[in-house]
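Novice: what follows is a predicted protein model with its sequence.
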Amino acid sequence: MKHRADFHRDEKSRGPAKDVTFIVTVALKPGCEEEFFGLLTPVLDAMRHEPTFINAVLHQDPEDPSRFMLYETWADLDDVVQVQMHRTYRKPFWDRLPDLLREPRRIETWTPMRRDFTFFASW
């Protein structure tokens, strides 16, 4: 069964001007990758069911396997700040993350302007 975010959204009801994309870059201490995945996976799995969630993609740096970039888009910045960041399913991840980092994470906020996706994913 496809999730709501898998289908083209009605831009009249939720226009791109309100959507927000976060690009989070995380550099882990070497050897912490497995624990990071173990903590992040339940967060990503739960986010998928949130009503304002649009998409998320986790990337790994091919030259540094302990460096990751998370790209996630949400339909409402206020909801992310006031509701999503405080979900209980995030707590184990937030509590443990500082000990896994080799440097402070970098968070950028972007406004989506255009979307081009295919429904086929090779991974």
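Specialist: Structure's in. What do you need? Residues are numbered from 1 along each chain as shown.
Novice: contacts and neighbour counts: CA atoms only from here.
Specialist: Will do.
Novice: residues touching the helix or strand where Q60 lies, excluding its own?
Specialist: Q60 is part of strand 53-61 when elements are defined by DSSP states H and E. Applying Cα atoms under 8 Å, 6 or more residues apart in numbering, the contact partners of strand 53-61 are 5, 44, 47-48, 66-75.
Novice: stretch 75-85 now?
Specialist: Stretch 75-85 is contacted from outside by 14, 16, 18-20, 52-54, 74, using Cα under 8 Å, 6+ apart.
Novice: stretch 37-46 too?
Specialist: Contacts with stretch 37-46, where a contact means Cα under 8 Å, 6+ apart, come from 56, 89-90, 92-93.
Novice: circling back: among the contacts of strand 53-61, who's most crowded?
Specialist: Most neighbours among the contacts of strand 53-61, by other Cα atoms under 10 Å: W74, with 24 neighbours.
Novice: this is the comparison structure:
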Amino acid sequence: MNNAKEIIILYIRFKIKKGKKDEFKELLSSNIDRMEHEPAFISAILSDDVDNSDEITLYEIWKGTKESWLKEELPKPYREKYESKLVDLIEERIISYLSPTKEWKTDFTK
């Protein structure tokens, strides 16, 4: 483990189907509204790609490890509706699990 506080970051890149961006953002926002109440949740940032209007990035920060996130957070019941609707809204989803090693103006690794 390279961070003392066990923080896992999910960096998720979505390629949205044409004409589905608003519907996708509504679904995603609803999901984040639920997950922000989880004890392990720290924060999330949703960003539009300024060079690709059909791409969105979600940056989630959680307490724990990749393994604990997959075991404890992914199976939550509210995620089922979200996951089942994604197939109609996105062309691609790329998930990277990151472990912070240094940061500025935060103290995740200290």
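Specialist: Okay, I see it. Keep in mind it's a predicted model, so treat the numbers as computed, not measured.
Novice: before we move on, the earlier item: and the contacts of stretch 37-46 of the first structure, which of them are buried?
Specialist: 56, 89-90, 93 (16 or more other Cα atoms under 10 Å).
Novice: the nearest residue to E92 of the second structure once chain neighbours are set aside - how many residues pack around it?
Specialist: Leaving aside its sequence neighbours, E92 of the second structure sits nearest to K15 (Cα to Cα, 6 or more residues apart in numbering; 5.1 Å). As a burial measure, K15 of the second structure scores 18 neighbours (other Cα under 10 Å).
Novice: in what helix or strand does K15 of the second structure lie?
Specialist: Using DSSP H and E, K15 of the second structure falls in strand 7-16.
Novice: quick one: that strand aligns where in the first structure?
Specialist: Using TM-score structural alignment, strand 7-16 of the second structure lines up with residues 19-28 of the first structure.
Novice: count of neighbours near the equivalent of S68 of the second structure over in the first structure?
Specialist: Aligned by TM-score structural alignment, S68 of the second structure pairs with D79 of the first structure. Residues lying near D79 of the first structure (other Cα under 10 Å) number 14.
Novice: for T106 of the second structure, same thing?
Specialist: T106 of the second structure is flanked by 8 other residues according to other Cα under 10 Å.
Novice: which of the buried ones among the contacts of stretch 37-46 of the first structure sits closest to D116 of the first structure?
Specialist: Nearest to D116 of the first structure among these: A56, at 14.5 Å, using Cα to Cα.
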